[in-house]
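>>> Predicted coordinates and the sequence they were generated for:
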Amino acid sequence: MPAYIILDIDVTDAATYEDYKKLTPGSLQPYDGKFIVRGGAVTPLEGDWNPTRIVVLEFPTMHKAKAWWTSDEYAPAKTLRQSASRTQMIAVEGV
């Protein structure tokens, strides 16, 4: 069953975040992850949620999604993201 990691990111340091964006794609490959959404325009439709940057990653399984998030491959990028943004992140199984 596919799994998705969904991030709501408020970038606080644009230069460092650009470095993060360069590191992340390579870290996804060993876990068969891919970008579905990567910071496109956001249009609120209901409620008061107004995120500035949405990212959605797809993995073939929840196991691979969690393994990527805790991986040595992603660790350097994760450190950059955490220093350059405020992030809300969830993992959810698809159907």
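Arrived safely, thanks for sending. In this text, all values refer to a predicted model and were calculated from it rather than measured experimentally.
>>> can we go C-alpha only for contacts and neighbour counts from here?
Will do.
>>> and Ala65, that one's in a helix?
Yes. Under DSSP: H, G, I helix; E, B strand; the rest coil, Ala65 falls within a helix.
>>> burial count for it?
Ala65 has 25 neighbours, counted by other CA atoms under 10 Å.
>>> what about versus this one:
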Amino acid sequence: MTVYVIAQLKITDRASYDRYQARFFDVFKKFSGRLLSADENPTVLEGAWDRDKLVLMSFPDEAAYRAWGSSAEYLEISKDREAGAQAVVLLAKGFG
């Protein structure tokens, strides 16, 4: 079952976050994920939003997401993401 990962980021150190971003695709493409959106200026339609960036990804299933998220390669680059941004990350199951 397809899963979606929604990350809401508050960028706190642009240089660290940019290092993460520069290395992201080299790791991401190895794990069957699809980047659906990475928007630093999403339109807020309802409510308040105090973040700087929204990222939406999909994976074929939860196992594929977990393989990516726990891989040594991702853990290495995620140090820059953690240093450069506060994140709220959600995993949502698709239909079917």
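That came through fine. All of these numbers come straight from a predicted model, not from anything done at the bench.
>>> care to give me the TM-score?
The TM-score (TM-score structural alignment, normalised by the length of structure 1) is 0.90; 95 aligned residues with a CA RMSD of 1.3 Å.
>>> Report all helices and strands that the longest helix along structure 2 contacts.
If each helix of structure 2 is counted by residues according to DSSP state H, the longest one is helix 14-28. If you count contacts as 3 or more CA pairs under 8 Å, 6 or more residues apart in numbering; DSSP states H and E, helix 14-28 of structure 2 packs onto helix 72-84.
>>> what's the average distance of the helix it packs on to structure 1?
Mean deviation of helix 72-84 of structure 2 relative to structure 1 after superposition (mean CA distance after the TM-score superposition for structure 1): 0.9 Å.
>>> Helix 14-28 and that helix, what's the angle between them?
If you take axes from the mean of the first three to the mean of the last three CA atoms, to 10 degrees, helix 72-84 of structure 2 sits at 160 degrees to helix 14-28.
>>> Tell me which helix or strand comes right after the longest helix of structure 2.
Reading on from helix 14-28 of structure 2 to the C-terminus, the next helix or strand found by DSSP states H and E is strand 34-39.
>>> buried sites along that following strand?
Of the residues in strand 34-39 of structure 2, none count as buried by neighbour count, 16 or more other CA atoms under 10 Å.
>>> Can you give the contact residues for it?
Residues from elsewhere that reach strand 34-39 of structure 2, judged by CA atoms under 8 Å, 6 or more residues apart in numbering: 53-59.
>>> now swap in stretch 50-70 of structure 1 and tell me
Here stretch 50-70 of structure 1 has contacts from 1-11, 27-28, 31-42, 44, 74-75, 91-93, using CA under 8 Å, 6+ apart.
>>> do the same with stretch 18-30 of structure 1
Identification of contacts with stretch 18-30 of structure 1 by CA under 8 Å, 6+ apart yields 34, 68, 73-74, 76-78, 80-81.
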